[in-house]
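Student: Generate coordinates for the sequence data below:
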Amino acid sequence: MNITIIAGARPNFMKIAPIIEAIEKKIRLGFDLHYRLVHTGQHYDNNLSDTFFKELDIPFPDINLNVKSGTQAEQTAAIMIEFEKELEQNTCDLVLVVGDVTSTMACTIVAKKEGIKVAHVEAGIRSGDMTMPEEINRIVTDSLTDLFFTTSIHANENLKRLGIPDNQIFFVGNVMIDTLLKHSSRLNPPKIWKELNLQKRKYFVLTLHRPSNVDEEEQFVTLLNLITSLTKDFHIIFPAHPRTRKILETLNFNFKNLHFISPLGYLEFNYLVKNALGVLTDSGGITEEATVMNVPCITLRDTTERPETCAIGTNILVGNNPEKIDEAFKTLFSGHWKQGQIPELWDGQSAERIVNHLIEIFKLK
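Tutor: Next up is the predicted model:
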């Protein structure tokens, strides 16, 4: 059986790493499994791409489609054109996509038009917010997918409401947590740790990249002003996405406790998260990692596609509502943040379950 695995952007790398490891284990046991790793090049900054392959022990891609940036339509079209060529030259039995980035949707469309089955890892998650490009990617991908590998019961229920048969849905847990647990002992401090003499639970980590938070300059500065005023002069470390960095460079501000740094590798970033007093983010994946590391997480969004991080994890939603943000900081500094629990099957074995299901479904020996 030949599987083509798609990686396009930073969140994908953490998800494909344990899947590839699980496949390689089965290959060593003699199973008729082969894979080809396709990097679309959707993220092309070295810190967002190549570094992850080295840190997470992922084999370098068999091909990089080098699509790089562009508008949503330009990037989607470029990925589809290049991936169609890839499939014509390298046929496969299954295309495996992960997450909800543009590459996920674009490669799914191409695969189905070529008559190839698609497996979607992290299927079924929904925020209900159609202003998010990722939500559109999820809906399109799941409308075409053949095999749905899910992270939660919530995702299962979303798929069932769409009429997806039970025998196509596989609750396997969270592959991103497989990666976190595997590498937890290897986390290491970035340069900023020594430069600012950071101490455990004495600083915050901030990430922002959603258009609703960063595209409108006045809103962006207002949000940063609010956050810096509520953090009691604690350092705030902000690894800025390249897109966000461009916006920051056009703004005139001076926040003495807010430190913009270049994007970090996986091991350094999660070291910062693990030892922070709290995380402020508009990213979905970071809420999952914070929950497993039991770090308070304030999500600057009104909706989440990962409700389990709020229901039983360490995450709360505040949007950009000043009152909710203020209340969150009061709770955090008072020491009364909720005690989170780890969601079901987020145990480091998700990728193994996926590969075992594939072996059973395709009757591999």
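
Student: CA atoms for contacts and neighbours, from now on please.
Tutor: Noted.

Student: all helices of the stretch 1-150 of the chain, in order?
Tutor: Along the stretch 1-150 of the chain, counting by DSSP state H, counting those that start in this stretch, helices occupy 10-28, 50-55, 72-89, 102-113, 133-144.

Student: Not counting its own residues, what contacts the shortest one?
Tutor: Okay, so that is helix 50-55. Residues outside helix 50-55 that contact it (Cα atoms under 8 Å, 6 or more residues apart in numbering): 10, 13-14, 58-60, 265-267.

Student: Here is a second sequence; please produce its structure as well for comparison:
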Amino acid sequence: MKPLKIINVVGARPNFMKMAPLIEAMNHYPDAIHPILVHTGQHYDEKMSQSFFVDLGMPRPDIDLGVGSGSHAEQTARIMVAFEKVCLDHQPDLVIVVGDVNSTMACTITAKKLGIRVAHVEAGLRSRDMLMPEEINRLCTDVLCDYLFTTDYIADRNLLAEGVDAQKIFFVGNVMIDTLMKHRQMASQLDLREKLGLTPQGYATLTLHRPANVDDRDALKGILEAVHEISQTMPVIFPIHPRTKKMVESFGLEGFFNTSDTVAGVWITEPLGYLEFLHLNMGARLVLTDSGGLQEETTVLGVPCITMRPNTERPITCEEGTNTLVGHHKEAILAAAQRILHGDTATGQIPEKWDGRAAERIVDVLLRVESGAN
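Tutor: Okay, the predicted model is just below:
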């Protein structure tokens, strides 16, 4: 039987962390799977994307669509037009998409309209917030896909409640955690903390990029006020997202960041590579974020996480992990931080199947079910 031709799509920074273990697992079966890696170019900054190929040991993309930035409609349309040509040229048996970015939805729609089967890795996550573009992407993707690979029982329950055929759902665990476990030792050996003069448990890290938090001046100001107050107790390391940097400057909020030689304060850095940021988070006293993936990583690392959003598509991290959902109001952020700094933190546990083997399970499923589909 000829090898399965599988197009694997990445588009934005979190996608690379999810795709890396899948590519590695596929490469264990060179006679059975022919993987093709497509990078849509949705994230095109070196630190936001390209450096991840080096950090994660991923092969360079076979195809780079180079779509760049734009409105959601512009970006989605450019991806669909470019990806249709890829599918017509390569005639894949299957397309694999990961996560919830525009590339995920755009490539799913394109492939399905061409009659190509699609698998979604990280299916079934729901925030119930239709103001989030990612929620729209998740819903559109999951309703179309042939294989839905889930990270936890809550995702399974969401899909079943939406009427998805149970035979399409496969609970495999979390590929993001596969990547973390593979690189944890390597990250621990970096000397970035020493270079920055940081001591383990003596600092916090911050990520901030969601439009609801950074495009509204009042929301952004409240968050930065809270972070600034926390930073008087310990330094807060902030690898600033290009979008956030632009909005901070636009709103004239640069004054919240450290500009002196004092130890305390919010320390701005350029976006960090995967290993560098994992290294910092492993030693942090707490993590402040509006990201999705960091909620999962901190749960496995056992590091307290304050998620500055009103909802999360990863509630398992609150139910079983170390994550606390607080919204974006200054008082709530500070109250959560004070509890953590005074030792009132959830012990947490690692969710089922977050064991570093999710990618293996996915490839096992595909080899079994796709052999019958061809």
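
Student: before we move on, back to that, dump the helices of the stretch 1-150 of the first structure to JSON lines, plus mean neighbour count and distance to Thr150 of the first structure.
Tutor: Below are these laid out as JSON lines (neighbours: other Cα atoms under 10 Å; distance: least, Cα to Cα, whole Å):
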{"stretch": "helix 10-28", "mean neighbour count": "20", "distance to Thr150 of the first structure": "13"}
{"stretch": "helix 50-55", "mean neighbour count": "16", "distance to Thr150 of the first structure": "24"}
{"stretch": "helix 72-89", "mean neighbour count": "16", "distance to Thr150 of the first structure": "24"}
{"stretch": "helix 102-113", "mean neighbour count": "23", "distance to Thr150 of the first structure": "15"}
{"stretch": "helix 133-144", "mean neighbour count": "20", "distance to Thr150 of the first structure": "11"}
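
Student: between the ones you listed, which one is nearest to Lys365 of the first structure?
Tutor: Lys365 of the first structure sits nearest to helix 10-28 of all the helices of the stretch 1-150 of the first structure, at 9.8 Å, using Cα to Cα.

Student: which outside residues touch the closest one?
Tutor: With Cα under 8 Å, 6+ apart as the test, helix 10-28 of the first structure has contacts from 5, 7, 33-34, 43, 48-49, 52-53, 56-58, 98-99, 175-176, 178-179, 285, 351-352, 354-355.

Student: distance between the ends of stretch 157-168 of the first structure?
Tutor: 13 Å (Cα to Cα, to the nearest Å).

Student: out of the contacts of helix 50-55 of the first structure, who's nearest Lys202 of the first structure?
Tutor: Lys202 of the first structure lies nearest to Leu267 out of the contacts of helix 50-55 of the first structure, by Cα to Cα, at 19.6 Å.

Student: what's near enough to touch the closest one?
Tutor: Leu267 of the first structure makes contact with 55, 183, 186-188 under the criterion Cα under 8 Å, 6+ apart.

Student: Can you tell me which of those carry over to the second structure?
Tutor: Shared with the second structure under both residues aligned by TM-score structural alignment, their matches' Cα atoms under 8 Å, the contacts from the contacts of Leu267 of the first structure are 55, 183, 186-187.

Student: Next step: those residues restricted to strands.
Tutor: Among those, none falls in strands (DSSP state E).

Student: Pick out whichever of the residues you listed sits closest to Ile116 of the first structure.
Tutor: Glu55 (31.5 Å).

Student: before we move on, the earlier item: between the contacts of Leu267 of the first structure, which is nearest Asp347 of the first structure?
Tutor: Within these, proximity to Asp347 of the first structure (Cα to Cα) peaks at His183, which comes in at 13.3 Å.

Student: Mind checking which of the kept ones among the contacts of Leu267 of the first structure are buried?
Tutor: Those of these that meet the buried threshold are Leu187, by 16 or more other Cα atoms under 10 Å.

Student: Quick one: the kept ones among the contacts of Leu267 of the first structure as TSV, columns for distance to Ser229 of the first structure too.
Tutor: Formatted as TSV, these follow (distance: Cα to Cα, whole Å):
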residue	distance to Ser229 of the first structure
Glu55	36
His183	35
Arg186	34
Leu187	30
